[in-house]
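Colleague: Please work out how this folds:
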Amino acid sequence: MRFGMVAIAMLISTVASEAVAKVTPYKAAYVVERGGSQYGEASRELTRTEGGLFELATETEISWLFLSDRRRYWSTFVVEDGRIRPQTFAYKRTGTGKNRSFEGFFDRENKAVRALETGATLAIDWREDLLDEASLIEQVSHDMLPLDDGKQQTYQTVDEKGQQDMQTFQRVGIETLRLPYGEVEAVKVSRIRENSTRETDFWFAPELNGVLVKMQQREDGDEVATLLLRSLKSATGY
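Modeller: Predicted coordinates:
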């Protein structure tokens, strides 16, 4: 059960150029369930400053019996040439077990990712399309919406430990979902893993500007946890 709490928290932690340029602020609230029972909550909020900088904050808070897990991700980024360009990324985990945190920034001038506190260069191969763990979901959403079913896309990321990772996603198709929020049409996207019994699926709703509306993780075919949209405020709701 503890694995399920950690897995869903880590994952919650982000249309080609034209659609990315239409990125708009929103505030989404979710419930986290397993087997139809609720055992946590999550939120994802995207705001934009007057200078055009996007600020993304995600949080999950889960408890089960005597176990607790709270994870927060922060990311700031701009949109250039139709792509998300992260500037800073932070992560903090508290609860049962060991607490962890990481803060880094993308030094584009010197083509490096550095630890925010010390300025030390991290062992990450620089790429202009590098994403962080939080902004990744935003980019996946906007990339997958216009693709044909079956198409895949791979991303290079910096994870919550400040390490480099590679993640591949595939568009599966369109489904009608009945959520606490209401009924929506959503594009299903699966993360592709090799040599793993873990399966993760995401659903993004085109009618809601591509916002993540559902996420589910399974291990050996059994549900680990499911994230469901409960409420949503768009830019007009601020």
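Colleague: use CA for all of it now, contacts and neighbours both
Modeller: Fine.
Colleague: Tally up the residues packed near K98, please.
Modeller: 7 (other C-alpha atoms under 10 Å).
Colleague: Now do the contacts for it.
Modeller: Applying C-alpha atoms under 8 Å, 6 or more residues apart in numbering to K98 gives no contacts.
Colleague: Show me what the helix or strand harbouring A90 is packed against.
Modeller: Using DSSP states H and E, A90 sits within strand 83-95. When contacts are defined as 3 or more C-alpha pairs under 8 Å, 6 or more residues apart in numbering; DSSP states H and E, strand 83-95 sits against helix 17-20, strand 67-80, strand 100-107, strand 131-132, helix 135-144.
Colleague: Would you mind finding the most buried of those?
Modeller: Most buried of the helices and strands packed on strand 83-95 by mean neighbour count (mean count of other C-alpha atoms under 10 Å) is strand 131-132; its value is a mean of 31.
Colleague: coming back round to it: okay if I get the helices and strands packed on strand 83-95 as a markdown table plus distance to L228?
Modeller: Compiled in a markdown table, the helices and strands packed on strand 83-95 are given as follows (distance: least, C-alpha to C-alpha, whole Å):
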| stretch | distance to L228 |
| --- | --- |
| helix 17-20 | 24 |
| strand 67-80 | 17 |
| strand 100-107 | 26 |
| strand 131-132 | 23 |
| helix 135-144 | 15 |
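Colleague: between the ones you listed, which gets nearest to E160?
Modeller: Closest to E160 of the helices and strands packed on strand 83-95 is strand 100-107 (C-alpha to C-alpha; 6.5 Å).
Colleague: Buried residues, the helix or strand just after the closest one. List them.
Modeller: Downstream of strand 100-107, the next assigned helix or strand under DSSP H and E is strand 112-115. With burial defined by 16 or more other C-alpha atoms under 10 Å, the residues of strand 112-115 counted as buried are 112-115.
Colleague: on contacts alone, who are the packing partners of strand 112-115?
Modeller: Secondary elements touching strand 112-115 (3+ C-alpha pairs under 8 Å, 6+ apart): strand 100-107.
Colleague: what's the spacing between T60 and K92?
Modeller: 11 Å (C-alpha to C-alpha, to the nearest Å).
Colleague: this one as well, want them side by side:
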Amino acid sequence: MHRKLARVAVRRGPFSCVFSGVLALAAAAADRPAHAADWYTGAEPNGAQDAWIVSVDTAATVSSQGAQFAGATATAAPAGNLLTSGLRLRADAVLGSYRAGTGLGQQAEAAAMVGYGWVWPEAVLSAFVGLTVRRNDLPGIEASVRNAGGFKAALDLYARPTPGTMVHATGTYASTFNAYYGRVRGGVAVLGGFLGPEAAVLGDDYYRQWRIGAHWSGLQVGALQFGLAAGYLHDQARKGGLYTTVDMRAGF
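Modeller: This next block holds a predicted model:
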């Protein structure tokens, strides 16, 4: 792939991910407890400096709403490498806690997916489908709904329209509690990385949240890439607050 795309920002964003689009949810509905919280790892599409076979994206998020999550996403190219179009395998994992109306919730989730990556000189598009399992332990919910399994799908687009700009859009959906996540970022080259705005929406059958903020990503330190995002969030349970996310990417 062209070297313009080789310098990418540091994905899943939700299980999107040291753990990586993880953006954390404080899951609780305004009039009833949340049975599930969505999450996102933050992993970026393919585009490392080298012809990696495996990329590992990790992230940790904290918010003033009392939520803290960490996660990781591993993406592999079983034939060829991540700089060429082809088959992709992906594994996600997330672990965290959040504050809801009924108390402190604990969440753990894992997913395994298969997909395909289309690589062009200025863009990468990746699509995945697979299986996911989730445990959501929150005081007041029935034991029968604390563990759930189902299908998950993910879609990522990373593009460099010009040498000094980037656009990243990602989305996930899981049949477990109809959990969803979407994140869009844009940026211009600043001090060795990309600086710009970001927006995200996330939720499930029992919870909704939106975020708006800024990110500075793609900061290269040796073989690693780092990113930082921060801004304002609003959820239907604890209303307005602030969030901060730190991302890291490595490859092999």
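Colleague: still on that earlier bit, right, and the helices and strands packed on strand 83-95 of structure 1 - which one's nearest T88 of structure 1?
Modeller: Nearest of these (C-alpha to C-alpha): strand 100-107, 4.2 Å.
Colleague: Give me the contact list for that closest one.
Modeller: Against strand 100-107 of structure 1 from outside (C-alpha under 8 Å, 6+ apart): 86-94, 112-117, 160-162.
Colleague: List the residues that contact the residue nearest to D204 of structure 2 when sequence neighbours are not counted.
Modeller: What sits nearest to D204 of structure 2 in space, not counting adjacent residues and going by C-alpha to C-alpha, 6 or more residues apart in numbering, is A179, at 4.1 Å. By C-alpha under 8 Å, 6+ apart, the contact list for A179 of structure 2 reads 36-38, 173, 202-205.
Colleague: Show me how to select, in PyMOL, the buried members of those residues.
Modeller: Listed next is the PyMOL selection for buried residues among those, using 16+ other C-alpha under 10 Å:
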select buried, resi 36+37+38+173+202+203+204
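Colleague: can you redo the contacts of A179 of structure 2 as TSV with secondary structure and distance to T165 of structure 2?
Modeller: As requested, the contacts of A179 of structure 2 are exported to TSV (DSSP: H, G, I helix; E, B strand; the rest coil; distance: C-alpha to C-alpha, whole Å):
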residue	secondary structure	distance to T165 of structure 2
A36	coil	36
A37	coil	33
D38	coil	29
Y173	strand	28
L202	strand	26
G203	strand	30
D204	strand	33
D205	coil	36
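Colleague: I'd like to know how far the counterpart of E219 of structure 1 in structure 2 sits from G241 of structure 2.
Modeller: Using TM-score structural alignment, the equivalent of E219 of structure 1 in structure 2 is H234. Counting by C-alpha to C-alpha, the separation of H234 of structure 2 from G241 of structure 2 is 6 Å.
Colleague: A74 of structure 2 too?
Modeller: 30 Å.
Colleague: the more surrounded of the two?
Modeller: A74 (22 against 15).
Colleague: tell me which element whatever residue of structure 1 lines up with the more buried one falls in.
Modeller: Structural alignment (TM-score structural alignment) places A74 of structure 2 against L46 in structure 1. Here L46 of structure 1 sits within strand 37-48, counting by DSSP H and E.
Colleague: now the angle between strand 67-80 and that strand, please.
Modeller: Going by axes from the mean of the first three to the mean of the last three C-alpha atoms, to 10 degrees, strand 37-48 of structure 1 is angled at 30 degrees with respect to strand 67-80.
Colleague: Identify each buried residue in strand 37-48 of structure 1, please.
Modeller: 38-48.
Colleague: In terms of distance to Q170 of structure 1, which of the residues you listed ranks first?
Modeller: R44 (22.6 Å).
Colleague: The closest one and T176 of structure 1, how far apart?
Modeller: Distance from R44 of structure 1 to T176 of structure 1, by C-alpha to C-alpha: 22 Å.
Colleague: Going along the chain, name the helices of structure 2.
Modeller: 3-6 (DSSP state H).
Colleague: returning to that earlier point: now distance to L219 of structure 2 too, for the contacts of A179 of structure 2, in JSON lines please.
Modeller: Formatted as JSON lines, the contacts of A179 of structure 2 follow (distance: C-alpha to C-alpha, whole Å):
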{"residue": "A36", "distance to L219 of structure 2": "33"}
{"residue": "A37", "distance to L219 of structure 2": "30"}
{"residue": "D38", "distance to L219 of structure 2": "27"}
{"residue": "Y173", "distance to L219 of structure 2": "29"}
{"residue": "L202", "distance to L219 of structure 2": "26"}
{"residue": "G203", "distance to L219 of structure 2": "30"}
{"residue": "D204", "distance to L219 of structure 2": "33"}
{"residue": "D205", "distance to L219 of structure 2": "36"}
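Colleague: Report the two of the contacts of A179 of structure 2 separated the most.
Modeller: A36 and Y173 (13.3 Å).
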